[in-house]
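Asker: Sequence and predicted model, in that order:
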Amino acid sequence: MADTLTPLSPLHSWNHTFSHLPESVRITEEPFATMIDLWVNPTGPGASAAAAVLGVDLPTTASTATTGDTATAIWLGPDEFLITTHTQAPETLEETLRKAVTPHGGAAIDVSGQRTTLRLTGAHARDILAKGCSIDLHPTVFRPGTAVQTMLGLAGVVLTALDDTGTDYRILVRASFARYLAAWLIDAAEEFGVDPV
């Protein structure tokens, strides 16, 4: 019988630790998302071809994201986007996007192994982020559809707002910084009543 490898997320052993956080600060890992770096002119035919594959238009404004039924497109630069989804395998989406955009001078590369995703929710979620992030997180400014590359503590992240009350965020962090960031978030949450582990 052949041995099989079971994929493990960077934070696979942290669920117990996360469970000791209060309701006002909840952290959960959303592992194994498909992530594709997409390079394409957002105003050219390549963007239309990508949108047809993804079911969502690419954002054309800095620090924004567009979300469809199955995928999210995050603006990383004038011609660079990060596509995330849980509904398609990385190799399938990479190949489909590459075929769609290459004739228009675009490119698509699977970067799914680069990052993991944390979901930060609760009444004190914005308070936690404000301890280590220099951007204005007020819900009137940082609202759904906003996505920025920023520093959180000492980790570079992609931060997106998921609601307009400052209580729901998605944090994409490099796998090599995931444990650091998880520990940082838990430390930042201590004043709100972390239960002993």
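Answerer: Cool, the structure landed.

Asker: Could you use CA atoms for every contact and neighbour count after this?
Answerer: OK.

Asker: all strands for this structure, in order.
Answerer: 26-29, 34-39, 65-67, 72-77, 80-85, 107-110, 115-121, 147-152, 155-161, 168-174 (DSSP state E).

Asker: Nearest to residue 133, out of the ones you listed?
Answerer: When the strands of the chain are compared by CA to CA, strand 147-152 sits nearest residue 133, at 4.9 Å.

Asker: Give me the helices and strands touching that closest one, please.
Answerer: strand 72-77, strand 155-161 (3 or more CA pairs under 8 Å, 6 or more residues apart in numbering; DSSP states H and E).

Asker: nearest residue to the residue sitting nearest the centre point of the chain other than its sequence neighbours?
Answerer: Closest to where the C-alpha atoms of the chain average out (CA atoms, centre = their mean) is residue 172, at 3.5 Å. Spatial nearest neighbour of residue 172, excluding adjacent residues (CA to CA, 6 or more residues apart in numbering): residue 117 at 4.5 Å.

Asker: give the contact list for the one you found.
Answerer: Counting by CA atoms under 8 Å, 6 or more residues apart in numbering, residue 117 touches 29-31, 33, 170-173.

Asker: Go again with 6 Å.
Answerer: 29-31, 171-172 (CA atoms under 6 Å, 6 or more residues apart in numbering).

Asker: TSV for those residues, including distance to residue 106?
Answerer: Below are these laid out as TSV (distance: CA to CA, whole Å):
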residue	distance to residue 106
29	31
30	29
31	27
171	27
172	24
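
Asker: Please compare the first structure with the one that follows:
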Amino acid sequence: MADTARTARQRSPLAHAAHRLAAATRASKGAIRLAELPLLAQVNVRLDAKSPAADAVGLALGLQLPLEPNTVVHAGEVTVVWLGPDEWLVVGRPGTQRALEERIRAAAGDEHVSVTDVSAQRTTLLVGGPRARDLLAHGCSLDLHPRAFGPGRSAQTMLARAHVVLVAREEPRAGFWVLVRSSFAGYLTDWLLDAAVEYR
């Protein structure tokens, strides 16, 4: 309950840009969709992938922690992004960070595990639409072709000189999540809006 009340009082770093993102989406006539997914719960988890805790935490979250580099798994309202051989980012709906932390800690038991709420560190931009890959390719050196970076893939990379976690969503036509540090969110939004002008 406390987390939900706290989330209601929090203000997204891009709250002021919501109307500009919506206007750019309308102007593209379906080619691009831009929006913020504000205040998502984000919990960083570090543990030995070969330990019993990895299986227990996955079971508690209703999925298996992704072990293949640069992949994402999704179950219900929880998404887990592979960040390193012993590191994952667990993403959930706003206000659930404490519940996620408690579930992970309880599942790990006495095993060595690090669980850190990093929800305030980043915000999430949704980049969707048929030209989403083209838009992102303007500022990202990754090969974003679906054969190389299809649904369920992720990467820690640079987008327009901002460090981001890029996630190709698994749902049909869901587009990409761009998780960016809150301090760079305004800059990256301005860049995306500028780059999207050609799709109007």
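Answerer: Cool, the structure landed. Just so you know, these numbers come straight off a predicted model, no measurement behind them.

Asker: Quick TM-score on the pair, please.
Answerer: Overlay of the two chains. TM-score (TM-score structural alignment, normalised by the length of structure 1): 0.90; 190 aligned residues with a CA RMSD of 2.0 Å.

Asker: thinking again about what came up before, turn the strands of structure 1 into CSV, including distance to residue 59 of structure 1.
Answerer: CSV is the format used below for those (distance: least, CA to CA, whole Å):
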stretch, distance to residue 59 of structure 1
strand 26-29, 25
strand 34-39, 12
strand 65-67, 6
strand 72-77, 6
strand 80-85, 8
strand 107-110, 16
strand 115-121, 21
strand 147-152, 10
strand 155-161, 14
strand 168-174, 18
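
Asker: closest one to residue 134 of structure 1 among those strands?
Answerer: That would be, of those and by CA to CA, strand 147-152, which comes in at 7.7 Å.

Asker: so that closest one aligns onto which residues of structure 2?
Answerer: Taken onto structure 2 by TM-score structural alignment, strand 147-152 of structure 1 occupies residues 154-159 there.

Asker: Please apply the same query to stretch 71-83 of structure 1.
Answerer: Taking TM-score structural alignment, stretch 71-83 of structure 1 hits residues 78-90 over in structure 2.

Asker: Buried residues in that stretch, which are they?
Answerer: 78-83, 87-90 (16 or more other CA atoms under 10 Å).

Asker: Relative to residue 113 of structure 2, how far out is the closest residue to residue 109 of structure 2 other than its chain neighbours?
Answerer: In space, and not counting its chain neighbours, residue 109 of structure 2 is closest to residue 53: 7.6 Å by CA to CA, 6+ apart. Shown here: residue 53 of structure 2 relative to residue 113 of structure 2, a distance of 8 Å by CA to CA, to the nearest Å.

Asker: Likewise for residue 100 of structure 2?
Answerer: For residue 100 of structure 2 relative to residue 113 of structure 2 (CA to CA), the value is 14 Å.

Asker: and what of residue 177 of structure 2?
Answerer: 27 Å.

Asker: More neighbours: which of residue 53 and residue 113 of structure 2?
Answerer: Neighbour comparison, residue 53 of structure 2 and residue 113: the larger count goes to residue 53, with 22 against 17 (by other CA atoms under 10 Å).

Asker: who's in contact with the aligned residue in structure 1 for that one?
Answerer: Using TM-score structural alignment as the criterion, residue 53 of structure 2 maps onto residue 46 of structure 1. Contacts were defined as CA under 6 Å, 6+ apart; by that measure residue 46 of structure 1 touches 40, 101, 104.

Asker: May I ask which of those residues has the most neighbours?
Answerer: In those, the most neighbours by other CA under 10 Å go to residue 40, 25 neighbours.
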